[in-house]
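Engineer: Take this sequence and fold it.
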Amino acid sequence: MPSGNTTWPSWWFQGPNWPNNGEIDVLEGVYGMNYNLISLHTGNNCTMQQNYSTYFNGTWVDSGNKPYLSCYQYANSTNTTNQGCSVEAPKGTFQDAFNAAGGGVFALQWDRNNYIRVWNFINPNIPDDIKNNSTNPNPDTWGIPSAHIPLGSNCSPSHFNNLSMTFDIAFCGGWASQYVSGGEAACENVLLNDPSQFSEAYWLINYVKVFGKPGDSLGTYYPTCQFAC
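Structural biologist: Model prediction:
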């Protein structure tokens, strides 16, 4: 995945009329982090519970030991403003550490009425049904996910609709600049004047596959969308 000073790569899904049809950030972070950040940004009335963390091996992002548990993008309180809700995946799941391990696999399972789950697999811990290019992968055999977001009374499934997929690489900005001594101005100076920092700032994607369950709009357990870069 893209790496280098000032970089801010992400792989995310977003619905129209943002944030009312939701955003799922499967992969995101800025240079200087060694873990992936998995986030939701939604319309109002989507709230998590701290005890949901028993279902995943990441940790809720918090401030002052109080997790951000409202996924509403415009929630306004002491601990959450324009934040959404986020889970820190285990260390080694982002940029240099991920690349040094030889890459891996990121997987999103969106069970429309029940939950959103995200796995971050680093080589050599990729499940066999993924490595073997199975047409019927089974997430229930993949072990504990990095994030597990229940959908229901706490956060209606209607918060996520018509999602489109995006890969991008941003540079600098308020978040990435925090990791550059001197802040935004110094970050922009690196970006404009030090191209040696960006020799690894590119995606190398072997494939993207989308699978559907029997009866849904995607088909019956086979890749209905696939491309490689």
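
Engineer: When you work out contacts or count neighbours from here on, use the C-alpha atoms and nothing else.
Structural biologist: Noted.

Engineer: any idea which helix or strand carries the residue nearest to the spatial centre of the chain?
Structural biologist: Central residue of the chain (Cα atoms, centre = their mean): Val26, 1.9 Å from the mean position. Taking DSSP states H and E as the criterion, Val26 maps to strand 23-28.

Engineer: List the contacts of the helix or strand just after that strand.
Structural biologist: Next in sequence after strand 23-28, counting helices and strands by DSSP H and E, comes strand 35-41. For strand 35-41, contacts defined as Cα atoms under 8 Å, 6 or more residues apart in numbering pick out 19, 22-29, 71-73, 83-94, 118, 147.

Engineer: Now Ile122: closest residue in space that isn't a chain neighbour?
Structural biologist: Gly104 (4.3 Å; Cα to Cα, 6 or more residues apart in numbering).

Engineer: Please give the structure of this sequence too, so both can be compared:
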Amino acid sequence: MFGPNWPNNGEIDIIEGVNRQVDNGMSLHTSANCQIPNLASAQLGTLNTGQCDSSFNYNSGCGITAQAGQHTYGSDFNSHGGGVYATEWTSDHIKIWFFPRYAIPHDILRGKPNPNSWSKPQAFFQGSSSCNIDTHFANHNLVFDTTFCGDWAGGVWSSDGVCSEGGTLTCQQFVAGRPEIFRDAFWLVNSVKVYQQKNYPPTDASSPYSNVTTSALNDNISLTSPPPSSTSLKAPGSDAPRSSSWQTSWTTGSSSPTKRAA
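Structural biologist: All right, here's what the predicted structure looks like:
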């Protein structure tokens, strides 16, 4: 997901990886002054770097690698039938979960997600005085993208001896000369569901979110949602604004999810 005037409105990479990667990478990319703390005990994944500023480290962003062996990406993801990625974006934090096909929470299946009842997320990006979430993230679009070569995949291509065939092929040569390799390089998505935090104390404690957009996908769909920082919500009978938040769940099939894959 990303906002206009990049990187000033931020980027949230929910599913991302390159080449033969097997564990999903999740990252944030922002303008200056966004540093994320390492909350190792509150997440399953491992923080690679807390610096989200896109002008540092060749725009690697602040990244978290999913817990190893959880079938979160690539051929392992495919062979286990895919699963559900869910993202919670609030003024306080951005969290990302992955649920394999056999362990999807019942509240997600019922369309009444309750992130407070779920296990630890794979990624927990905590906002703070070092990174104000509302300042750095706004007006995002949901994007599914497959990029051949590119800055990341192309940049690390030669380090993978299998893909580069011992360094004898560049990424561009491989893509141009091996079209059959990309037979299964597609997204198979059952649904995208967007929920907004209710603007009043929920009577059903298991459902703090109400559905905003549910769409069966086709080849031409474009889904745009307003950000949490753009909506000021008030409880009935109160003049006090309530912060809003968004929770997005993606139900993915057995395709290889990749944003910048070669």
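
Engineer: thinking again about what came up before, which of the contacts of strand 35-41 of structure 1 are buried?
Structural biologist: Among those, those classed as buried by 16 or more other Cα atoms under 10 Å are 19, 22-29, 71-73, 83-90, 92-94, 118, 147.

Engineer: Now which residue in structure 2 aligns to Lys213 of structure 1?
Structural biologist: In structure 2, Lys213 of structure 1 lines up with Gln197, judged by TM-score structural alignment.

Engineer: What ranges does the stretch 151-262 of structure 2 have for its helices?
Structural biologist: Using DSSP state H, counting those that start in this stretch, the helices of the stretch 151-262 of structure 2 run over 171-177.

Engineer: scratch that, the stretch 1-150 of structure 2
Structural biologist: 74-79, 106-109, 133-136, 150-156.

Engineer: The strand holding Val26 of structure 1 vs structure 2 - mean distance after superposition?
Structural biologist: On superposition with structure 2, the mean distance recorded for strand 23-28 of structure 1 (mean Cα distance after the TM-score superposition for structure 1) is 0.4 Å.

Engineer: which other residues reach that strand?
Structural biologist: 8-15, 36-42, 106-108, 118, 160, 163.

Engineer: OK, contacts around Pro37 of structure 2?
Structural biologist: Applying Cα under 8 Å, 6+ apart, the residues near Pro37 of structure 2 are 50, 125-126.

Engineer: Go through those residues and flag which are in strands.
Structural biologist: 125-126 (DSSP state E).

Engineer: Of the contacts of Pro37 of structure 2, which are still contacts in structure 1?
Structural biologist: Retained contacts for these in structure 1, judged by both residues aligned by TM-score structural alignment, their matches' Cα atoms under 8 Å, are Gly50.

Engineer: Tell me the one of the contacts of Pro37 of structure 2 nearest Lys193 of structure 2?
Structural biologist: Phe125 (21.3 Å; Cα to Cα).

Engineer: surely the match of Lys213 of structure 1 meets Tyr209?
Structural biologist: Yes: under the criterion of Cα atoms under 8 Å, Gln197 of structure 2 makes contact with Tyr209 at 4.4 Å.

Engineer: re earlier: what's the distance between the match of Lys213 of structure 1 and Ile108 of structure 2?
Structural biologist: 15 Å (Cα to Cα, to the nearest Å).

Engineer: Name the residue in those two with the higher neighbour count.
Structural biologist: For the pair Gln197 of structure 2 and Ile108, the greater number of neighbours falls to Gln197 (22 against 17), based on other Cα atoms under 10 Å.

Engineer: quick revisit: and Ala216 of structure 2, which of the helices of the stretch 1-150 of structure 2 is closest to it?
Structural biologist: Using Cα to Cα, these put helix 106-109 closest to Ala216 of structure 2, at 15.1 Å.

Engineer: Sort out which residues of the closest one are buried, please.
Structural biologist: Neighbour-count burial for helix 106-109 of structure 2 [16+ other Cα under 10 Å]: Ile108.

Engineer: Check which helices and strands it sits against.
Structural biologist: In this structure, helix 106-109 of structure 2 makes packing contacts with no helix or strand, judged by 3 or more Cα pairs under 8 Å, 6 or more residues apart in numbering; DSSP states H and E.
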